[in-house]
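>>> can't give you the sequence, but here's the structure:
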């Protein structure tokens, strides 16, 4: 895996971006005086691509940092593989390690602790943490990190704020929140980073949104996430002064240090190292300490039921079937109510995702449904199907 060290003058890592700069500079040359054009071309950033360092070569430089931030684009398997590799390296050092994660919310720390202690399995953790309702990304992306932490006795700390708070903050001012939500608010929201605000406004407007009041709510929610995660990490580090922490969060919360890193430093004085596995925005000085360039990886296809479900009145109704559906061939019909998968009760789509999360195509599953006959009597039926 190749790595760019981002320091000094503006650094552009990708060849296509370098070519784009050359093309832009050429276009400018047609309209500017020759002297100005030559000066602009002389300042074109250049990156040597002949001898890029590898992750293994820079890991020793992380050993002196008490906090290491590793970003992610949530759906990219390669990013999570990088996170686990960094954790493996840090865990091999003598100093105790903790892992702070964005993907679990603070009210559910007890469920994480129980999983790490071996008291519950991954499926029970998904249910107890309301994972699919509150985060939703394919759990297979994250479970190797959790399994490593459990196997090596490494605490995993839920950093994120509860969804109820951020959803409310997206609609109303913070001083109008209920006491039940206000207790989760971080102690302050630092709005002094004007560059961060400008970057967030560009993101906001890129989605076609231009309402300034809505932007203020959008901006406040971003700051809540950043400050809330930084405060939770700071509290843990203060309570465990001999422990290091690796913080795993979306790259947007880490880039330029504007999100979590600077807010953690404000609370603790700790200057952590920032690693980003790829980046989709402009590449420039101060983006991170290291930009990693991992090769793309893909999860295997998940198992599917071969039917579409419609949530209705607290039940899941079979609405339609995919082509060559095993469920349909087995005898499941539209309007059946899905009651259980492998004896695990299901009432929501999240329940279905919990039941299926680790089952690949080809696995045999039992579906228990309820069918209403013409005269209204209800019959429980069980079918054996093969996941698609």
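Happy to help now that I have it. No experiment lies behind these values; they were computed from the predicted model shown.

>>> Going by C-alpha atoms from here, please, whenever you check contacts or count neighbours.
Noted.

>>> got a list of what the spatially most central residue of the chain touches?
Closest to where the C-alpha atoms of the chain average out (CA atoms, centre = their mean) is residue 74, at 3.9 Å. By CA atoms under 8 Å, 6 or more residues apart in numbering, the residues touching residue 74 are 137, 250.

>>> how would you label it: helix, strand or coil?
For residue 74, the assignment made with DSSP: H, G, I helix; E, B strand; the rest coil gives coil.

>>> Thought residue 67 was touching residue 247, still the case?
Yes. Assessed by CA atoms under 8 Å, residue 247 is found in contact with residue 67 at 7.3 Å.

>>> more crowded one of these two?
More neighbours surround residue 247 than the other of residue 247 and residue 67, with 29 against 26 (other CA atoms under 10 Å).

>>> Confirm that one sits in a strand?
Yes. The assignment for residue 247 is a strand, going by three-state DSSP.

>>> Use this one as the comparison:
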């Protein structure tokens, strides 16, 4: 058998001139060869084959886990009256997938009408004027009062709005204004003790506020209650699922959102006679228990196609008929983009981008680096960076990453948080972009 020294020499030659990530894969494969020759245990055969290929970010797949071509997606969506496309609001891959899917659907016939969770229904006229060319792209954010009504980075949504404008598609906002939701939430804490009291908080609002709510607030299905309580418990504000009043309020607000978006989507279909594409958070889409269930009440004979991102975790065919592979990512204002890759036995956080002139570049971080630790936390998820950033800020210490690059390991000192470019880039940025289970 060749010696380990021979394999190291072979690995070094194979790595020469290649990127860090590819080099690591080559080294890992070659250096493990001597060990593999003695591996006699057979591979497990009883585990079901969920996904039968390794997808690239943005690639489509069926609910069986097979590759889905753009042409096959168009054929699959052709008979659907509604196409509900889920997103996590801070994920750039999700937004790029939305733009591509909308462009595909726009090629079919007259194209769909488009509804947006991110825009209150009262601002639909602004979207219509934008599509008609009456509002410049650089003015749309202000005209939509985006900072107050939604708040997630507008630049990630603009390409989807521009695609609707390019194809001159009918557009509409679907949501209830956030200030009405806040007043309803406050009224619910004063009036709600169970699902049976939805009418109490609504009656406490002004006539003007009630006019902006859906005409029919459709309660959650029994099978959705456990999921919604899980979402509630995982909320960053730490809501108490054992508090009946808080739970009733949460279920009311979720029902108002889902009912309002379903009502506006059904109205959009009735007004335009077109297929309706809805962009909304995954919790409103996956499993068909959110918006889709309410549409079935309002438009019983309509067929609905669910599209949802898949992060590489357990593959649940019931979530959606079409999945888009989009690993979770985090963009820091310190100038780095991290991606959590979770496929099979792979569970790692990889640096996919480093901006020139940034703090991350100055600290020595490079694309292809695998982040092993952040502060005192193993980097098994992007949440570890948030925890490490919070610790560093609270303890007035530097945020330090441990990374692997090929066969080498390095320490990357990103400096203190809370200073110029530090707090914005580290702890605060992590808070703003953390993947959440909430819609």
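Great, that's in hand. Note that the structure is a prediction, hence the values are computed from the model and not measured.

>>> Would you report the TM-score computed for these chains?
The TM-score (TM-score structural alignment, normalised by the length of the first structure) is 0.63; 268 aligned residues with a CA RMSD of 2.9 Å.

>>> so what corresponds to the residue nearest to the centre of the first structure in the second structure?
In the second structure, residue 74 of the first structure lines up with residue 89, judged by TM-score structural alignment.

>>> Quickly note the distance from that match to residue 228 of the second structure.
18 Å (CA to CA, to the nearest Å).

>>> Mind telling me what element residue 367 of the first structure is part of?
If you go by DSSP states H and E, residue 367 of the first structure is part of strand 364-372.

>>> Check which helices and strands that strand is in contact with.
Other elements packing on strand 364-372 of the first structure under the criterion 3 or more CA pairs under 8 Å, 6 or more residues apart in numbering; DSSP states H and E are strand 337-341, strand 378-386.

>>> Throw these into JSON lines and include distance to residue 159 of the first structure and mean neighbour count, thanks.
Converted to JSON lines, these look like this (distance: least, CA to CA, whole Å; neighbours: other CA atoms under 10 Å):
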{"stretch": "strand 337-341", "distance to residue 159 of the first structure": "32", "mean neighbour count": "22"}
{"stretch": "strand 378-386", "distance to residue 159 of the first structure": "38", "mean neighbour count": "16"}
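
>>> since we're on residue 260 of the first structure, how many residues are nearby?
Quick note: residue 260 of the first structure (other CA under 10 Å) scores 26 neighbours.

>>> pretty sure it contacts residue 232?
No. If you go by CA under 8 Å, residue 260 of the first structure and residue 232 don't touch, sitting 10.5 Å apart.

>>> one step back: quick check: which of the helices and strands packed on strand 364-372 of the first structure is nearest to residue 19 of the first structure?
strand 378-386 (50.2 Å; CA to CA).

>>> Now do the closest one and strand 337-341, the angle between them.
With axes from the mean of the first three to the mean of the last three CA atoms, to 10 degrees as the basis, strand 378-386 of the first structure and strand 337-341 are set at 50 degrees to each other.

>>> what does strand 378-386 of the first structure correspond to over in the second structure?
Counting by TM-score structural alignment, strand 378-386 of the first structure falls onto no part of the second structure.

>>> just checking, what packs against that strand?
Packed against strand 378-386 of the first structure, as judged by 3+ CA pairs under 8 Å, 6+ apart, are the following elements: helix 326-330, strand 364-372.

>>> chain center to the longest one: distance?
Spelled out, it's strand 364-372 of the first structure. Strand 364-372 of the first structure sits 34 Å away from the centroid of its parent chain (CA atoms, centre = their mean, to the nearest Å).

>>> From residue 341 of the first structure, how far off is residue 145 of the first structure?
27 Å.

>>> Repeat that for residue 328 of the first structure.
Residue 328 of the first structure sits 15 Å away from residue 341 of the first structure, going by CA to CA.

>>> Equivalent analysis for residue 311 of the first structure, please.
Taken as CA to CA, the span from residue 311 of the first structure to residue 341 of the first structure is 16 Å.

>>> cool, residue 249 of the first structure as well?
33 Å.

>>> Aligned to residue 113 of the first structure, what sits in the second structure?
Aligned partner of residue 113 of the first structure by TM-score structural alignment: residue 128.

>>> Secondary structure element holding that match?
Secondary structure from DSSP H and E places residue 128 of the second structure in helix 124-131.

>>> Buried by neighbour count: which residues of that helix qualify?
124, 126-128, 130-131 (16 or more other CA atoms under 10 Å).

>>> Just give the number of residues close to residue 120 of the first structure.
15.

>>> where in the first structure is the aligned partner of the longest helix seen in the second structure, by residue range?
With secondary structure taken from DSSP state H, the second structure has its longest helix at helix 244-272. Using TM-score structural alignment, the residues of the first structure aligned to helix 244-272 of the second structure are 212-240.

>>> Would you mind putting the helices and strands packed on strand 364-372 of the first structure into CSV with distance to residue 351 of the first structure alongside?
CSV is the format used below for these (distance: least, CA to CA, whole Å):
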stretch, distance to residue 351 of the first structure
strand 337-341, 9
strand 378-386, 18
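
>>> Compare the ones you listed and give me the one nearest residue 54 of the first structure.
Closest to residue 54 of the first structure of those, according to CA to CA: strand 378-386, at 43.3 Å.

>>> how far off strand 364-372 does the closest one point, in degrees?
If you take the same axes, to 10 degrees, strand 378-386 of the first structure sits at 160 degrees to strand 364-372.

>>> how distant is strand 378-386 of the first structure from the center of its chain?
Its chain's average C-alpha position is 36 Å from that of strand 378-386 of the first structure, according to CA atoms, centre = their mean.

>>> ok, now stretch 94-101 of the second structure?
11 Å.

>>> mean deviation (superposed) between that stretch and the first structure, please.
Compared with the first structure after fitting, stretch 94-101 of the second structure has a mean deviation of 1.1 Å; criterion: mean CA distance after the TM-score superposition for the first structure.

>>> What residue in the second structure is paired with residue 203 of the first structure?
Aligned partner of residue 203 of the first structure by TM-score structural alignment: residue 231.

>>> helices and strands around the helix or strand harbouring that match, which ones?
Secondary structure from DSSP H and E places residue 231 of the second structure in helix 222-233. Helices and strands touching helix 222-233 of the second structure, by 3+ CA pairs under 8 Å, 6+ apart, are helix 244-272.

>>> how about 10 Å then?
On a contact count with 3 or more CA pairs under 10 Å, 6 or more residues apart in numbering; DSSP states H and E, helix 222-233 of the second structure meets helix 244-272, helix 282-285.
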